[in-house]
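Engineer: heads up, no residue letters with this:
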């Protein structure tokens, strides 16, 4: 029997590059509403989806749109800590599967969410699961803003880096076996609580990649492979302009 499934959509108001972005309008609805819709389209019941915010304006708008919303602390270091607060406040049992769907990705494919859920249910031995897609160009390999993943055997993620990994010594320009990380995660409540007990790790601090905290402390990460990366999320005003044009044209 599969564990209960919950989805948490972190929607923080403050952003160094685009403050208030969860409330930005796309096709007449706030950005977080579109993320909620993609999750429903993946087969998750609306009552099992929680918007986690730190701002009364977002909370009020979510309530008006009949989306379950929970106020969380302002000072969380990461979205994972926000997820953990939600799981604790709602008393979800240890084996509950919690999916973290980023609140700034209105075009995330519902098929990707469903694929991650299926993958996680089929491989309960992983503490955390996520998704990756093959990188196609050397430009993406060398771009530090694109996080690369070294994949081991049986869908195990071995390391995450902003550098080119794994490096093909004999064919340096070869992009085979180089994967891009897609920022969606699934955890059991037990793994989520365990992760949030660890302090920031040394390599996490260097790479500015939170998932390295899990690997540093012996938690396993499994990754399902999707053929194409989803559209880029909204981090900047230009990202918003681009996606708004794409969705409304």
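Structural biologist: Received the coordinates, thanks. Here the structure is a predicted model, which is why all the values come from computation and not from measurement.

Engineer: going forward, measure contacts between C-alpha atoms and count neighbours the same way
Structural biologist: Will do.

Engineer: which strand runs longest in the chain?
Structural biologist: Counting residues, the longest strand found in the chain (DSSP state E) is strand 179-188.

Engineer: contact partners of that one?
Structural biologist: Strand 179-188 is contacted from outside by 94-102, 116-117, 120, 127-135, 146-151, 160, 229-230, using CA atoms under 8 Å, 6 or more residues apart in numbering.

Engineer: also this one, for the comparison:
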């Protein structure tokens, strides 16, 4: 079987509602986006890593560490929409959307994610992490329920599935927002209108499900640190300095 070229595309939007300019904040001598870029490269999983941005400050920081940058030409609804513009002219079979605000990437997780494309039936894949019933109550933790082959049935901010019989033991899966696409599936995503469920839950992956596109879910034990707030940045610094563990 022909080996598919794998490219990591990191959408890096400058504006942020909860934490303005979060990607250029200092994280122990480098910015958040620099650490995300370098940790993605250092996994060795990808043939190429490119930061897709709308702002010169982010581009300058990536160039400063020897990285590749693609400038977005307009505003986009989602990170997947943003990276699709960059992917269009690139010669690769698999594109992985690595979140720009997750500075510590995990090699094994990314290997597992890209490995599922050995099955020609897999067009889109993402990741999930086991959480407790208490954690499942948090609307910021996006949950996913699965079919018997680990394809997503639905994603929600609500705790799903609902447990009617309290004696039943249930596993909750938290969605980890890293997506992998075959090129044709990524480009097709941009041609789909923003869907009803996507708008309702504010979850871009629901656009795919509503249009009949299956998403293969890959389990991981890696707990990614996403920098969405100043408190998250402090936690990332503490982890990097070895003061806390997960």
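Structural biologist: That came through, no problem. Since the structure is predicted, the reported quantities are computational estimates derived from the model, not experimental observations.

Engineer: where does the TM-score land?
Structural biologist: Laid over one another, the chains give 0.92 as their TM-score (TM-score structural alignment, normalised by the length of structure 2), with 241 aligned residues with a CA RMSD of 1.7 Å.

Engineer: and the longest strand of structure 1, how far from structure 2 on average?
Structural biologist: Superposed on structure 2, strand 179-188 of structure 1 shows a mean distance of 0.6 Å to its aligned residues (mean CA distance after the TM-score superposition for structure 1).

Engineer: residue range for the following helix or strand past that strand in structure 2?
Structural biologist: Using DSSP states H and E, the helix or strand that follows strand 179-188 of structure 1 in sequence is helix 189-197. Matched against structure 2 by TM-score structural alignment, helix 189-197 of structure 1 falls on residues 183-191.

Engineer: so which helix or strand takes in the residue lying farthest from the centre of structure 2?
Structural biologist: The outermost residue of structure 2 relative to its centre, with distances by CA atoms, centre = their mean, is residue 167 at 34.1 Å. Assigned by DSSP H and E, residue 167 of structure 2 belongs to no helix or strand.

Engineer: show me where structure 1 has strands.
Structural biologist: Under DSSP E, structure 1 gives strands at 5-11, 25-26, 29-30, 49-53, 69-71, 97-100, 128-134, 148-151, 157-161, 179-188, 221-225.

Engineer: which strands or helices does the last one pack on?
Structural biologist: With contacts defined as 3 or more CA pairs under 8 Å, 6 or more residues apart in numbering; DSSP states H and E, the secondary structure elements packing on strand 221-225 of structure 1 are helix 110-122, strand 128-134, strand 157-161.

Engineer: any idea which residue sits dead centre in structure 2?
Structural biologist: For structure 2, by CA atoms, centre = their mean, the most central residue is residue 178; offset 2.3 Å.

Engineer: between the helices and strands packed on strand 221-225 of structure 1, which one is closest to residue 248 of structure 1.
Structural biologist: Checking these against residue 248 of structure 1 by CA to CA gives helix 110-122 as the closest, at 19.2 Å.

Engineer: can you list the residues that contact the closest one?
Structural biologist: Contacts for helix 110-122 of structure 1 (CA under 8 Å, 6+ apart): 2-3, 38-43, 99, 126, 129-131, 186, 224, 226.

Engineer: then stretch 6-17 of structure 2?
Structural biologist: Counting by CA under 8 Å, 6+ apart, 20-23, 33, 37, 40, 45-55, 58, 79-80, 82-83, 92-101 sit against stretch 6-17 of structure 2.

Engineer: check stretch 27-40 of structure 2 too.
Structural biologist: With CA under 8 Å, 6+ apart, stretch 27-40 of structure 2 has contacts from 8, 10, 12, 22-26, 49-51, 58, 61-62, 65, 67, 100-105, 233, 236-237, 240.

Engineer: can we see that at 7 Å?
Structural biologist: With contacts defined as CA atoms under 7 Å, 6 or more residues apart in numbering, stretch 27-40 of structure 2 is touched by 23-26, 61-62, 100-105, 237.

Engineer: which of these fall within helices?
Structural biologist: Applying DSSP state H to the contacts of stretch 27-40 of structure 2, the entries found in helices are 61, 62, 237.

Engineer: any idea how far the equivalent of the last one over in structure 1 lies from residue 128 of structure 1?
Structural biologist: The alignment partner of residue 237 of structure 2 in structure 1, by TM-score structural alignment, is residue 244. Plainly put, residue 244 of structure 1 is 32 Å away from residue 128 of structure 1 if you go by CA to CA, to the nearest Å.

Engineer: out of those two, which sits in the more crowded spot?
Structural biologist: More crowded of residue 244 of structure 1 and residue 128, by other CA atoms under 10 Å: residue 128, with 24 against 17.

Engineer: which position in structure 2 aligns with the more buried one?
Structural biologist: Under the alignment (TM-score structural alignment), residue 128 of structure 1 pairs with residue 124 of structure 2.

Engineer: same deal with residue 169 of structure 1?
Structural biologist: So, by TM-score structural alignment, residue 169 of structure 1 is matched to residue 164.

Engineer: what's the burial count for that match?
Structural biologist: Neighbours of residue 164 of structure 2 using other CA under 10 Å come to 7.
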